[in-house]
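Trainee: please find the sequence and the predicted model below.
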Amino acid sequence: MSLQTVAIVDDDLRVLQVAMLEIEYCGYMVNTFSSPQKFLNCYNELKPSLVLLDIQMPKMNGLECLHLLSTGVHKSPILMFTSINDDQFRKKALELGATAYLLKSEFLSNPCEIIKHHIK
């Protein structure tokens, strides 16, 4: 059986590194992307089991990326992975098809359980 894959999309390299180590510790394979564009170029081939998607990124934000993902064939659960605690962003992300909206600190305090709960 192959490992389930988690894709992390965040422009903060420190966050990518910490999240990658935490998720690998949980037993998942991890692919990291520093921009939504790089992620979108690989998404259909990668077919991740779960996506962690930041909101605030240059050139294309996470909500724009989420909108593009919602029109595709492959549907991975997408967890918005952000430091923005804002009800309007939360509502918009869920309307666009996000599975959940999590603060980074909330996710990193219990990554194994959160992934297990949301992964297919």
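Mentor: Happy to help now that I have it.
Trainee: please make it C-alpha for all contacts and neighbour counts, starting now.
Mentor: Fine.
Trainee: most distant residue from the centre of the chain?
Mentor: residue 1 (23.0 Å; Cα atoms, centre = their mean).
Trainee: tell me how far that residue lies from residue 50.
Mentor: 17 Å (Cα to Cα, to the nearest Å).
Trainee: coming back round to it: and the residue farthest from the centre of the chain, how far from residue 23?
Mentor: For residue 1 relative to residue 23 (Cα to Cα), the value is 18 Å.
Trainee: another structure for you, compare them:
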Amino acid sequence: MSAPLGKILVVDDEREILDMLTDHLEDEGYVVSQAVDGEQALEGVRSEPPDLVLLDITMPGVNGLEVLRRLRRDHPKIPVVMITGIEDEALARSTLKMGAFDYLQKPFDPYRLSRLVLAAMGAAFDSRRAEPGVPRGTARPNRLAE
């Protein structure tokens, strides 16, 4: 069995979205963990930092914008891709200004999802490559080219 391509945390309060994203990403070779709200997401990042976070904007309690703000402050090297069912170009642009890597509109195009995840994992890999003490095997998007 080959090594996983990286660890992804998927955050969404809709179980169907969580399961669909998890199934798709695991099929592509990623290790996926899930969170159903902002607090769970922040705890997951603290306890086991992922290589990438896919983060819903609209959630009860701590919403995705607040989670993004805290992640940028506390874990600036972890790329965050915002996911939303709201068609609001201004909101999408504001998440990019806040430091999101990119955003995806629900429903997802599987091809775009795969390409975006690969690009974000590449960014994570590039930002960590020069860091001392980074464990081998994290954020290895180049395996697809092997």
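Mentor: The structure has been received and is ready for your questions. What you see is a predicted model; the values in this text were computed from it and never measured.
Trainee: how close are the two chains, by TM-score?
Mentor: Once superposed, the chains reach a TM-score of 0.90 (TM-score structural alignment, normalised by the length of the first structure), with 120 aligned residues with a Cα RMSD of 1.7 Å.
Trainee: in the first structure, which residue is closest to the centre?
Mentor: residue 52 (1.2 Å).
Trainee: so is the counterpart of that one in the second structure in a helix, a strand, or just coil?
Mentor: Using TM-score structural alignment, the partner of residue 52 of the first structure in the second structure is residue 54. Look at residue 54 of the second structure: counting by DSSP: H, G, I helix; E, B strand; the rest coil, its state is strand.
Trainee: with residue 77 of the second structure instead?
Mentor: Taking three-state DSSP, the label given to residue 77 of the second structure is coil.
Trainee: give me the number of residues near the equivalent of residue 30 of the second structure over in the first structure?
Mentor: When the first structure is aligned by TM-score structural alignment, the residue opposite residue 30 of the second structure is residue 28. By other Cα atoms under 10 Å, the residues close to residue 28 of the first structure number 19.
Trainee: max-length helix in the second structure?
Mentor: As assigned by DSSP state H, the longest helix anywhere in the second structure is helix 110-129.
Trainee: what residues sit buried inside it?
Mentor: 113, 116-125, 128-129 (16 or more other Cα atoms under 10 Å).
Trainee: also stretch 39-52 of the second structure?
Mentor: For stretch 39-52 of the second structure, using 16+ other Cα under 10 Å, the buried residues are 41-42, 44-45, 49-52.
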